[in-house]
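Trainee: pasting the sequence and the predicted model now:
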Amino acid sequence: MGFKGNSQDKVSKLTADGNTVMNLISSLTFLLESDSMEFIKIKISTDNHRSIVFKLNTNGSVNIVIDDYRGQYKKEDIKREILISKVTLLIYLEIIPALNKWYSEDKENKLWNKQEYNKFLDELSKDIKEKIDNLKSK
């Protein structure tokens, strides 16, 4: 997952992608200090689609990163236009509705609240610590 936005000072900008220690630390700092996120970049893997990458923009639009797609549609040896159509339909008809459903269910069941937010931050800090510890042992 990645994201892009402005910091509180409206001067600093950050784009992060991946899970290296520096990206995680930068991401955490940015998320905690940011007041205007522009988009969230999501990479999803399924059994038939190893890499589906798209951006959910805060204005409601979706940008599909078609060149990062890896999966069954590439194996079908189809024209680029057909690939774009198939991946677009997959994202709009299956992935986004599933994400929305899960989020709505979690909010309705009070599974996404301050406690869960804190748990998310704890997990993020644990991931950062593990990556730093792995670097130390090398």
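Mentor: Okay, I see it.

Trainee: only C-alpha atoms for contact and neighbour calcs from this point on.
Mentor: Noted.

Trainee: what's next to the helix or strand where residue 117 lies, contact-wise?
Mentor: According to DSSP states H and E, residue 117 maps onto helix 114-136. Applying Cα atoms under 8 Å, 6 or more residues apart in numbering, the contact partners of helix 114-136 are 20, 21, 24, 25, 28.

Trainee: for stretch 57-70, same thing?
Mentor: With Cα under 8 Å, 6+ apart as the criterion, stretch 57-70 contacts 37-40, 49-56, 84, 87-88.

Trainee: narrow the residues you listed to those in strands?
Mentor: Counting by DSSP state E, the part of these found in strands is 37, 38, 39, 40, 49, 50, 51, 52, 53, 54, 55, 56.

Trainee: what's the spacing between the first one and residue 13?
Mentor: Using Cα to Cα, to the nearest Å, we find residue 37 at a distance of 10 Å from residue 13.

Trainee: equivalent analysis for the second one, please.
Mentor: Using Cα to Cα, residue 38 is found at 10 Å from residue 13.

Trainee: so what sits against both of those two?
Mentor: Both residue 38 and residue 13 are in contact with 4, 5, 6, where contact means Cα under 8 Å, 6+ apart.

Trainee: out of those residues, which are buried?
Mentor: Listed as buried from the shared contacts of residue 38 and residue 13 are 4, 5, 6; burial here means 16 or more other Cα atoms under 10 Å.

Trainee: just the buried ones from the ones in strands among the contacts of stretch 57-70?
Mentor: Listed as buried from those are 37, 39, 40, 51, 52, 53, 54, 55, 56; burial here means 16+ other Cα under 10 Å.

Trainee: okay, now the one to match up with it:
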Amino acid sequence: MSNTTRWVDTTNVSLEGILSKFLSDIEPKESQEKISYINFSVSKEFEENNFFKFGNKQIEYNIINFSFDSVFPGVLPIEDRTTPTTGVIIVYTLVNKVNYIIDKNTDALMILRLLLGYKNKLEIEKKSSDIHSKLLTWIISRLFKEENELVMTISPEDEKTLTLNSMVGFKGQTDDQISFVSANGDSILNILSTLSFLLESKMLKQIKLRLEFDKHENLEINLKDTQTISANVNKYDGPFDEYSSKPQKMAEIYLLIYLEIMPLLYLEYQKDVENEMWGVKEQKEFLTLVKDKLIAKINEKTQLMDEQ
């Protein structure tokens, strides 16, 4: 999956009811004047629903695989007017609501409505990922100052630690890297990369976070300015590697990111804002700190040159 978005179903239909809707026959939507949608294929990944442990809860979920063809109107041969679409949807229950994680963005709502046969408004609503430049600058400050461990207290006997290891910034949607920052604030490369990140932050289109969480030794998460989230499943190291099913591993990595990791990041950021530990003043102080460290490194180098 890549560039995922999250949605919630407001119809109060059960998980089994929603899965039945996905698997029911979908009539082709054919038109002479508008885009036609034909050749639907929908399947369920698991015969029986799986369960993902979330805190002290069990999240029930399944995976829907789908494909269809979009045909735009015109006089060209149909093969020249046809675009195939394939995708994956993680369907799960949370707080008595059915939720969807789908590997689509701008056309996600249209596809969900199409596959479910919905015709009314507000039957599905977006759950936006609150990714913004202030959050990213806060993350980079935590990395640079080596305050990169965040603790989630579930109960007095149960704590989970989220460790931010590094952050990579990109200008575009490809790997045109412009900065790399790790939890090693005193290296000259780290100082220069941090400064580059801060000065070029408005140009960043995506950032890649490498982190540890609880028993999950390595997770690589891409956050984009399009409010989408993706994970590099191949870079994952942790207990999900024991699964024989790749789709199960993929689904639970995304459930972990959406239900535990991102909420913890947002919570810690918001706490710092509310406790006046992060704001415009602190951002200026952070920029000054980076500048002073860079100047100190330059002065150190010139002093060594003078002594030679």
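Mentor: Looks like it came in fine. Everything quoted here is computed from the prediction, not taken from an experiment.

Trainee: which of the buried ones among the shared contacts of residue 38 and residue 13 of structure 1 lies closest to residue 96 of structure 1?
Mentor: Minimum distance to residue 96 of structure 1 across these is 19.6 Å, recorded for residue 4 (Cα to Cα).

Trainee: what does that closest one align to in structure 2?
Mentor: Residue correspondence to structure 2 (TM-score structural alignment): residue 4 of structure 1 is matched to residue 170.

Trainee: and for residue 68 of structure 1?
Mentor: In structure 2, residue 68 of structure 1 lines up with residue 235, judged by TM-score structural alignment.

Trainee: for residue 98 of structure 1, same thing?
Mentor: Match for residue 98 of structure 1 (TM-score structural alignment): residue 264.

Trainee: what does residue 55 of structure 1 give?
Mentor: Checking TM-score structural alignment: residue 55 of structure 1 goes with residue 222.

Trainee: give me the number of residues near the nearest residue to residue 243 of structure 2 once chain neighbours are set aside?
Mentor: Spatially, and ignoring its direct neighbours in sequence, residue 243 of structure 2 is nearest to residue 249 (6.3 Å; Cα to Cα, 6 or more residues apart in numbering). Other residues within reach of residue 249 of structure 2, judged by other Cα atoms under 10 Å, total 18.

Trainee: kindly report the same for residue 8 of structure 2.
Mentor: By other Cα under 10 Å, the residues close to residue 8 of structure 2 number 20.

Trainee: and the gap between it and residue 202 of structure 2?
Mentor: The spacing between residue 8 of structure 2 and residue 202 of structure 2, counted by Cα to Cα, is 30 Å.

Trainee: and residue 135 of structure 2, by the same measure?
Mentor: Residue 135 of structure 2 sits 13 Å away from residue 202 of structure 2, going by Cα to Cα.

Trainee: ok, residue 87 of structure 2 touching residue 68?
Mentor: No: taking contacts as Cα atoms under 8 Å, residue 87 of structure 2 lies outside contact range of residue 68: 9.4 Å.

Trainee: common neighbours of residue 37 and residue 13 of structure 1, please.
Mentor: Both residue 37 of structure 1 and residue 13 are contacted by 4, 5, 6, under the criterion Cα under 8 Å, 6+ apart.

Trainee: show me the strands in structure 2, by range?
Mentor: In structure 2, strands defined by DSSP E lie at 5-9, 36-44, 50-54, 57-71, 82-94, 97-102, 124-126, 149-155, 158-170, 177-182, 206-213, 216-224, 229-231, listed in chain order.

Trainee: relative to residue 139 of structure 2, which of the ones you listed is closest?
Mentor: With Cα to Cα as the measure, strand 158-170 is the member of the strands of structure 2 nearest residue 139 of structure 2 (8.2 Å).

Trainee: packing partners of that closest one?
Mentor: Packing partners of strand 158-170 of structure 2 (3 or more Cα pairs under 8 Å, 6 or more residues apart in numbering; DSSP states H and E): helix 133-144, strand 149-155, strand 177-182, strand 206-213.

Trainee: okay, buried residues for it please.
Mentor: Within strand 158-170 of structure 2, the residues that qualify as buried by neighbour count (16+ other Cα under 10 Å) are 161, 162, 163, 164, 165, 166, 167, 168, 169, 170.

Trainee: does residue 109 of structure 2 really touch residue 102, like I thought?
Mentor: No: the criterion here is Cα under 8 Å, and residue 109 of structure 2 misses it with residue 102 at 9.5 Å.

Trainee: more neighbours, the two?
Mentor: More crowded of residue 109 of structure 2 and residue 102, by other Cα under 10 Å: residue 102, with 24 against 17.

Trainee: against residue 58 of structure 2, how distant is the residue lying closest to that one once chain neighbours are set aside?
Mentor: Distances taken as Cα to Cα, 6+ apart put residue 89 closest to residue 102 of structure 2, at 4.4 Å, once the chain neighbours are dropped. Counting by Cα to Cα, the gap from residue 89 of structure 2 to residue 58 of structure 2 is 19 Å.

Trainee: ok, residue 68 of structure 2 next?
Mentor: Applying Cα to Cα to residue 68 of structure 2 and residue 58 of structure 2 gives a distance of 33 Å.

Trainee: between these two, which has more neighbouring residues?
Mentor: Using other Cα under 10 Å, the more surrounded residue of residue 68 of structure 2 and residue 58 is residue 68, with 19 against 13.
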